[in-house]
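Engineer: Okay, sequence plus prediction incoming.
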Amino acid sequence: MAPYTITYFPVRGRCGAMRILMADQGQEWKEIVVSIDDWMKGDLKASCVFGQLPKFQDGDLVLYQSNTVLRHLGRKHGLYGKNDCEAALIDMMNDGVEDLRLKYIMLIYQNYDNGKDKYIKELSDQLSKFEAVMAKNKTGFLVGDKISFADYSLFEVLLNHQVLSPSCLDSFPKLKEFVERMSNRPKIKAFLDSDAYKKLPINGNGKQ
């Protein structure tokens, strides 16, 4: 039996980073796919703590909120730094990634047609912050000298942005190298090449 179960819609969405993390860590998981019709019936929604998916199960532990799941997986699989100081920095970087993710989500679901050009024009300011962190750390990771759950989160957000704007990383050599290196980690590469990954749209409304 797979140790983890994800209950979510048939999209990459909020589960993108956790799937990549689990694949890279050699973990198996089960997917329970929820159609919009089933979701609209309301029974599952009513059972969710915050009325939202994804739902993540680790044995008897049931979690909601995607970043909570990332932190849980980080603790379980040694992806939370070497000490409390690194853990705090990893939290900070993941919160920074979340800020960028929320801006992306707002564009995709609320203002894609009218706001895409402006968003891409202003994206460099957001990416420059992560480029500076990578340049300062010099290890190829956001914090310390080994991969953390925040790296998976940043990687997945950058993959999405490369679909939105294929040239968005051309002025950011550290981020571009980071994405290339992450993409070539053997287990991540196998997952990104899999039908399970390719068949899922990035977002639920067809925008990307």
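Structural biologist: Received the coordinates, thanks. Residues are numbered from 1 along each chain as shown.

Engineer: Please count neighbours and contacts with C-alpha atoms only from this point.
Structural biologist: Fine.

Engineer: Residue 22: neighbour count?
Structural biologist: Neighbours of residue 22 under the rule other C-alpha atoms under 10 Å: 20.

Engineer: Where does the closest residue in space to residue 31 that isn't next to it in sequence sit: helix, strand or coil?
Structural biologist: Take residue 31 and drop its neighbours on the chain: the residue closest to it by C-alpha to C-alpha, 6 or more residues apart in numbering is residue 6, 5.0 Å away. Assigned with DSSP: H, G, I helix; E, B strand; the rest coil, residue 6 falls in the strand class.

Engineer: so the residue nearest in space to the middle of the chain is in which element?
Structural biologist: The centroid of the chain falls nearest to residue 17 when counting by C-alpha atoms, centre = their mean (2.9 Å). In this assignment (DSSP states H and E), residue 17 forms part of helix 16-24.

Engineer: tilt between the helix or strand following that helix and helix 16-24?
Structural biologist: Downstream of helix 16-24, the next assigned helix or strand under DSSP H and E is strand 29-33. If you take axes from the mean of the first three to the mean of the last three C-alpha atoms, to 10 degrees, strand 29-33 sits at 150 degrees to helix 16-24.

Engineer: buried stuff in strand 29-33?
Structural biologist: Of the residues in strand 29-33, those buried by neighbour count under the rule 16 or more other C-alpha atoms under 10 Å are residue 29.

Engineer: Report the distance from the following helix or strand past that strand to the chain centre.
Structural biologist: On the C-terminal side of strand 29-33, the nearest following helix or strand under DSSP H and E is helix 36-40. Its chain's C-alpha centre and that of helix 36-40 lie 24 Å apart, by C-alpha atoms, centre = their mean, to the nearest Å.

Engineer: So which residue of this protein lies furthest out from the middle?
Structural biologist: residue 41 (27.9 Å).

Engineer: how much space is there between the residue lying closest to residue 185 once chain neighbours are set aside and residue 83?
Structural biologist: Distance criterion C-alpha to C-alpha, 6+ apart; nearest residue to residue 185, sequence neighbours excluded, is residue 24 at 7.6 Å. Distance, residue 24 to residue 83, using C-alpha to C-alpha, to the nearest Å: 22 Å.

Engineer: alright, now check it against this:
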Amino acid sequence: MESIRWLLAAAGVEFEEEFLETREQYEKLQKDGPLLFGQVPLVEIDGMELTQTRAILSYLAAKYNLHGKDPKETVRIDMYADGTLDLMLMVALAAFKPPEEKEESLALVVKKAKTRYFPVFEKILKDHGEDFLVGNKFSWADIQLLEAILMVEELDASVLCDFPLLKEFKTRISNIPTIKKFLQPGSQRKPPPG
């Protein structure tokens, strides 16, 4: 759900959250039918009950003009967002490993960020010389990349030391008013899994 919170916050959308606190609440949702595949998150918007994080993110990106201006830009945004989602999933899964495996798993995440993911985004920013990843316009991919950077920095604060363009990107995106507000204490942002 955290990536959905990020996207809504970036779009400047106020939203209410309802947390499942008991097994009975979850079972009622399953019985009543809105959980298409029997799992959360569930987002109610525009008269629809949406499940599946990727589908929800795609809908929100399109609705709030955080997608591309044409199919070519949109597919690049989706590729970049999917890459960062892969990295974020590694962080999330590592956090739930048994204690004896957790440290090694988190170290592998940092290594992959430095050798596989961040070099790609540094090159993208260098090759086109623009402020944002696609079309020189703030998009869902920029939001996802900032979220991924911050997740990996929780594991290793120096992870961006070899990526000057990503450092500048992080600062630039973090200072967009809606993002800046979301990064402040007291926002609906949730801490990383742990």
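Structural biologist: Looks like it arrived, so ask away. Please read all numbers here as calculations on a predicted model, not as lab measurements.

Engineer: picking that back up, neighbour count winner among residue 24 and residue 83 of the first structure?
Structural biologist: residue 24 (18 against 8).

Engineer: Which position in the second structure pairs with that one?
Structural biologist: With the correspondence set by TM-score structural alignment, residue 24 of the first structure lines up against residue 10 in the second structure.

Engineer: For the corresponding residue of the first structure for residue 153 of the second structure, which three-state class applies?
Structural biologist: Residue pairing (TM-score structural alignment): residue 153 of the second structure is matched to residue 162 of the first structure. What three-state DSSP gives for residue 162 of the first structure is helix.

Engineer: Would you mind measuring from residue 162 of the first structure to residue 65 of the first structure?
Structural biologist: 25 Å.

Engineer: Same check on residue 167 of the first structure?
Structural biologist: Taking C-alpha to C-alpha, one finds residue 167 of the first structure at 31 Å from residue 65 of the first structure.

Engineer: What residues in the first structure pair up with stretch 42-60 of the second structure?
Structural biologist: By TM-score structural alignment, stretch 42-60 of the second structure lines up with residues 55-73 in the first structure.

Engineer: contact partners of that stretch?
Structural biologist: 3-8, 14-15, 17-18, 48-50, 52-54, 79-80, 149 (C-alpha atoms under 8 Å, 6 or more residues apart in numbering).

Engineer: on that earlier part again, what are the neighbouring residues in contact with the residue nearest to residue 185 of the first structure?
Structural biologist: 185-188.

Engineer: again with residue 173 of the second structure
Structural biologist: Residue 173 of the second structure makes contact with 142-143, 146, 179 under the criterion C-alpha under 8 Å, 6+ apart.

Engineer: hang on, residue 91 of the first structure packs against residue 148?
Structural biologist: No - under the criterion of C-alpha atoms under 8 Å, residue 91 of the first structure makes no contact with residue 148, lying 9.9 Å away.

Engineer: Compare those two (neighbour count), which wins?
Structural biologist: Between residue 91 of the first structure and residue 148, residue 148 has the larger neighbour count (other C-alpha under 10 Å), namely 28 against 19.

Engineer: From residue 6 of the second structure, how far off is whatever residue of the second structure lines up with the more buried one?
Structural biologist: Residue mapping for residue 148 of the first structure onto the second structure gives residue 139, with TM-score structural alignment as the criterion. Noted for residue 139 of the second structure: a distance of 12 Å to residue 6 of the second structure, by C-alpha to C-alpha.

Engineer: So which bits of the match of stretch 42-60 of the second structure are buried?
Structural biologist: For stretch 55-73 of the first structure, burial by neighbour count (16+ other C-alpha under 10 Å) applies to 55-58, 63-67, 69-73.

Engineer: Now do the same contact list for the spatially closest residue to residue 139 of the second structure that is not a sequence neighbour.
Structural biologist: Excluding its sequence neighbours, the residue lying closest to residue 139 of the second structure (C-alpha to C-alpha, 6+ apart) is residue 66, at 4.2 Å. Neighbour list for residue 66 of the second structure: 11, 60, 138-140 [criterion: C-alpha under 8 Å, 6+ apart].

Engineer: Also residue 150 of the second structure?
Structural biologist: Going by C-alpha under 8 Å, 6+ apart, the list of residues near residue 150 of the second structure is empty.

Engineer: immediately after the helix or strand harbouring it, which helix or strand?
Structural biologist: In the assignment (DSSP H and E), residue 150 of the second structure maps to helix 140-155. Counting by DSSP H and E, the next helix or strand C-terminal to helix 140-155 of the second structure is helix 164-174.

Engineer: Where does that following helix end up in the first structure?
Structural biologist: Aligned using TM-score structural alignment, helix 164-174 of the second structure spans residues 173-183 in the first structure.

Engineer: Now do the buried residues in that stretch.
Structural biologist: For stretch 173-183 of the first structure, a neighbour-count test (16+ other C-alpha under 10 Å) marks 174-176, 178-179, 182-183 as buried.

Engineer: Please report how far the closest residue to residue 97 of the first structure other than its chain neighbours lies from residue 24 of the first structure.
Structural biologist: Nearest non-adjacent residue to residue 97 of the first structure, counting by C-alpha to C-alpha, 6+ apart: residue 154, 5.9 Å away. In this view, residue 154 of the first structure and residue 24 of the first structure are 15 Å apart by C-alpha to C-alpha.
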